[in-house]
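> When you get a sec, could you give me coordinates for this:
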Amino acid sequence: MSVTTTAHINSRGQAREMLHFYAQAFRGEVTIATYTDIHAVEDPGQADQVAWGQVVASNGFRVMAYDVQPSKPFDAGENAYYLALRGDDATEIRRMWDGLADGATVLTSLGPAPFAPLYGMLTDRFGVTWIVDVTPPQH
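Coordinates of the predicted model:
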């Protein structure tokens, strides 16, 4: 049996844009169910917002996102969490970094680090901070 952990990002009205952005960056497929689709509309303005969404890529990347209902409090916070993106293929990691970097604030440029062949940190255009690295070879 295998178990996976999937990051779940909460937003207020940006989940659809987020999911499509990540699908492009990671070459994944988007699945979205709106509040109308699941019969859970609280407010007419929320009808087409994302009640459940995910991006799944063939390389194993997966992320979920949804738009928090108007009846629930929401504060995106500051540094409330990081998402870690790790892989063993430097070319693929660089490609993903380049996708995420579109509109991002780069906190640490992607490059060699004492603990990893490549390491970088950025906050993407949605305020999500990503730690991106190539896993060091096991000795």
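> rest of the way, CA atoms for contacts and neighbours
Noted.
> Distance from the host helix or strand of Asn10 to the middle of the chain?
In this assignment (DSSP states H and E), Asn10 forms part of strand 7-11. Taking the mean of its C-alpha atoms, strand 7-11 sits 8 Å from the chain's own mean (C-alpha atoms, centre = their mean, to the nearest Å).
> To compare against the first, here's the next sequence to fold:
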Amino acid sequence: MAVLTPYLSFRDNAREAMTFYQSVLGGKLDLVEFSDFADMPQDPADADKIMHSWLATEDGMVLAGSDTPTGMEYQPPQNISISISSDDEPRMQAIWDGLSDGGAVTIPFESAPWGGRFGMLVDRFGMSWMLSVDEAQ
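This next block holds a predicted model:
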């Protein structure tokens, strides 16, 4: 079995971002700091930054992320979106409301010409999202 997991890179705010995503999506969040691996060569300034985080929700969504170490170039995300689709409209509306708080709506979360609802936004951490409510079959 293979698993495809979005892995997000941040510049010094992975803890804040992943905690925010947990508040929106729910689930269990595991955070590992660079300092948890003291034998690994690292910049002391990175000690309390997030080396790896893993958010897993009860409905099967998984999102991972980390801070970019000081010695590595950080590139803000571009040309990619995280997409969530579901037939659970109240859950999707709650996710939309959470992610859009402090973000910028690109396409409002409204009825789509192909049915259901669709919307796009960039959240407060610069991540692009597409949300879709599929019509019940």
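> thinking again about what came up before, strand 7-11 and whatever helix or strand comes next after the strand holding Asn10 of the first structure, what's the angle between them?
Sequence-wise, the next helix or strand downstream of strand 7-11 of the first structure (DSSP H and E) is helix 15-26. With axes from the mean of the first three to the mean of the last three C-alpha atoms, to 10 degrees applied, the angle from helix 15-26 of the first structure to strand 7-11 works out at 140 degrees.
> Average offset of helix 15-26 of the first structure relative to the second structure?
Compared with the second structure after fitting, helix 15-26 of the first structure deviates on average by 0.4 Å (mean C-alpha distance after the TM-score superposition for the first structure).
> now the strands for the second structure?
Along the second structure, counting by DSSP state E, strands occupy 7-10, 28-33, 50-56, 62-67, 82-86, 104-111, 117-122, 128-133.
> Check which helices and strands the longest one is in contact with.
It stands for strand 104-111 of the second structure. Applying 3 or more C-alpha pairs under 8 Å, 6 or more residues apart in numbering; DSSP states H and E, one finds that strand 104-111 of the second structure contacts strand 117-122.
> Give the other helices and strands that the strand it packs on contacts.
Judged by 3+ C-alpha pairs under 8 Å, 6+ apart, the packing partners of strand 117-122 of the second structure are helix 89-100, strand 104-111, strand 128-133.
> mind putting these in CSV, mean neighbour count included?
Putting these into CSV (neighbours: other C-alpha atoms under 10 Å) gives the following:
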stretch, mean neighbour count
helix 89-100, 17
strand 104-111, 15
strand 128-133, 22
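> re earlier: and for the strand holding Asn10 of the first structure, what's in contact with it?
Strand 7-11 of the first structure has contacts (C-alpha atoms under 8 Å, 6 or more residues apart in numbering) with Arg62, Val63, Met64, Ala65, Tyr66, Asp67, Val68, Phe74, Ala76, Leu83.
> shouldn't the fourth one be in contact with Glu17?
I take that to be Ala65 of the first structure. No. Using C-alpha atoms under 8 Å, Ala65 of the first structure makes no contact with Glu17, being 10.1 Å away.
> shared neighbours, these two?
Between them, Ala65 of the first structure and Glu17 share no contacting residue, judged by C-alpha under 8 Å, 6+ apart.
> out of those two, which sits in the more crowded spot?
The neighbour count for Ala65 of the first structure versus Glu17, taken as other C-alpha atoms under 10 Å, is higher for Ala65 (22 against 12).
> hmm, back to that, adding distance to Phe10 of the second structure as columns, could you present the helices and strands packed on strand 117-122 of the second structure in JSON lines?
As requested, those are arranged in JSON lines below (distance: least, C-alpha to C-alpha, whole Å):
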{"stretch": "helix 89-100", "distance to Phe10 of the second structure": "17"}
{"stretch": "strand 104-111", "distance to Phe10 of the second structure": "18"}
{"stretch": "strand 128-133", "distance to Phe10 of the second structure": "13"}
